[in-house]
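Colleague: here's my sequence, what's the structure:
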Amino acid sequence: MPAWETLKKHQNELIRKQLEGSTFIAPITSSAISTLTGADKALLALPAGYNDVGWMSDDGAQFSSDVSTSDVTSWGAVEPTRRDITSDVTTLQCVLQETNKQTIGLYTGVDMSAVVPDPTSGEVAVSKPDRPPLRFWRVLTIGVDLSDAGEIYMARFLPRASVSDKGDQAFSNGDDPTAWDVTLTGYMDSTLGYSERFYFGGPGWEALLTSMGF
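Modeller: Model (predicted):
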């Protein structure tokens, strides 16, 4: 029998963290993300319409999955004999710290393309709709890690997402800034055929392909 030190394969260089990152949103009419990096392993420019929502809280971009199942139980079995996934929903929650056109629009549900500052005072007024329409966005979150070979990019793309919840907002002079806390839920894009896609790339990623088993 092989010794434990021979049998195990622990590779600390494969442990990833997202040291920094950004979330980008675009109107649903914008092109979907098809490729994150180019032949030189560098990030490609994003399609027209994608805008960075800016600084987020230390929690970063929090992805959650809500999976529901349906079980079949059978006579004599002490555990389900069949299990089917009936729902698998991804949500993205982020506390946006910048006050800008993107964050105001996400939080209020207002179409900001029609909002213009007062030509004299620069004041902006936004009226909360009585029944906000369900607005859909393309949402891309990119996290960046570092390795000896360079940057490693891990991204999650929601091709069709909408704001499904928002947190409280405090006006105060405490340590926390005025924030725009939103939760986006991903849905199936019928044209693309998926509700979420993961991307991995960068020079650091390419250098570790063999170690990761690819």
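
Colleague: rest of the way, CA atoms for contacts and neighbours
Modeller: Noted.

Colleague: ok, Tyr199 - contacts?
Modeller: Tyr199 makes contacts with 36, 153-157, as judged by CA atoms under 8 Å, 6 or more residues apart in numbering.

Colleague: please generate a structure for the following sequence too, so the two can be compared:
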Amino acid sequence: MPNFGAITKFNTRLVRKTLTGGLWIADEDATVLTRSNLLGADGTFATLPLDYKFSGLTTTDGLRAARAQEQEDISSWQLREPVRSELTTDTETVQVDFMETSKTTIELYTGADLSNVTYVNGAFEIPKPELPPSRYYRVLRVAIDLVDGEEYYFINFYPRMKVTNFADQADTREGALQWGVTLTAYNDGDVGYSKNHMQGGPGFALVAEDMGLPAVTVAP
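Modeller: Purely as a prediction, here's the structure:
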């Protein structure tokens, strides 16, 4: 009989850690991002369309992505476990606390559109309406690890997201003023999905076969 060592195989090169990353935000009519326009022939990042704005520094909690599912079970009189189970909801969210006060973070937190902002006596204002409008965004979420010094990309593109929750905002001399939001993903009928998950980069190419995937061939 084989012992435990004979039936196991560990590979520490496959243990990933997200060392850095961020969010890019664009209006809901911006360019849809795919492997073809995000990455160049050499597997590294291409230049993003100008309408995607980097949201800046976040707290050390980084980007907290979550997925929640609900199922409806059908039970029978005779059996103690469900006889059938149907998925009813499948929701993805991203929670983030922004540290930079910018047009992008203010718009996300308030729901306002500051594209045509005007100043009076050097100040702008955002009156809160009775029924704040729902604004949808395209969102690019990127996290990066290193494999032998080469970047490994975890990329998630959400074609339609909306801010659905807000973190408390504390006025205090300890720590940075934060703009914390939770973004919820919705299906975009034009592109046919609510999230597109991608992995790539030169670091990914180094370990793709170790992961059980085909070898990666990219232009030098």
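
Colleague: follow-up on the earlier one: so which of the contacts of Tyr199 of the first structure comes closest to Pro47 of the first structure?
Modeller: Of all the contacts of Tyr199 of the first structure, Pro47 of the first structure sits closest to Leu36, with 10.7 Å by CA to CA.

Colleague: run a quick neighbour tally on that closest one.
Modeller: Number of residues near Leu36 of the first structure (other CA atoms under 10 Å) recorded here: 20.

Colleague: pick out the residue closest to the middle of the second structure.
Modeller: The centroid of the second structure falls nearest to Arg141 when counting by CA atoms, centre = their mean (3.5 Å).

Colleague: is it correct that that one is in contact with Thr20?
Modeller: No. With contact defined as CA atoms under 8 Å, Arg141 of the second structure does not count as touching Thr20 (11.1 Å).

Colleague: which residue numbers in the second structure go with the helix ranked longest in the first structure?
Modeller: For the first structure, the longest helix by residue count, based on DSSP state H, is helix 101-108. Aligned by TM-score structural alignment, helix 101-108 of the first structure falls on residues 103-110 of the second structure.

Colleague: tell me which residues of the matching stretch are tucked away?
Modeller: Neighbour counts using 16 or more other CA atoms under 10 Å place 104-110 of stretch 103-110 of the second structure among the buried residues.

Colleague: one more: stretch 45-56 of the second structure?
Modeller: 52-53, 55-56.

Colleague: and those as a markdown table, adding secondary structure and distance to Phe10 of the second structure?
Modeller: Shown next, in a markdown table, are the buried residues of stretch 45-56 of the second structure (DSSP: H, G, I helix; E, B strand; the rest coil; distance: CA to CA, whole Å):
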| residue | secondary structure | distance to Phe10 of the second structure |
| --- | --- | --- |
| Tyr52 | coil | 40 |
| Lys53 | strand | 40 |
| Ser55 | coil | 38 |
| Gly56 | coil | 37 |
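
Colleague: please identify the helix or strand for Ile144 of the second structure.
Modeller: Here Ile144 of the second structure sits within strand 136-147, counting by DSSP states H and E.

Colleague: and the angle for that strand with helix 103-110?
Modeller: With axes from the mean of the first three to the mean of the last three CA atoms, to 10 degrees defining the directions, strand 136-147 of the second structure sits at 120 degrees from helix 103-110.

Colleague: how far is strand 136-147 of the second structure from where the chain is centred?
Modeller: 5 Å (CA atoms, centre = their mean, to the nearest Å).

Colleague: repeat for stretch 42-54 of the first structure
Modeller: With CA atoms, centre = their mean, you get 13 Å for stretch 42-54 of the first structure.

Colleague: with stretch 32-39 of the second structure instead?
Modeller: 15 Å.

Colleague: give me the contact list for it.
Modeller: 45-48, 138, 157, 159, 198.

Colleague: count of neighbours near Ala26 of the first structure?
Modeller: By other CA under 10 Å, neighbour count at Ala26 of the first structure equals 21.

Colleague: ok, now how distant is Ala167 of the second structure from Lys128 of the second structure?
Modeller: According to CA to CA, to the nearest Å, Ala167 of the second structure stands 17 Å off from Lys128 of the second structure.

Colleague: so between these two, which is more surrounded?
Modeller: Set side by side, Ala167 of the second structure and Lys128 show more neighbours around Ala167, with 14 against 10, by other CA under 10 Å.

Colleague: residues touching the more buried one, list them.
Modeller: Taking CA under 8 Å, 6+ apart, one finds 97, 179-182 in contact with Ala167 of the second structure.

Colleague: same for the longest helix of the first structure, what does it pack against?
Modeller: In terms of contacts (3 or more CA pairs under 8 Å, 6 or more residues apart in numbering; DSSP states H and E), helix 101-108 of the first structure is packed against strand 150-166, strand 180-186.
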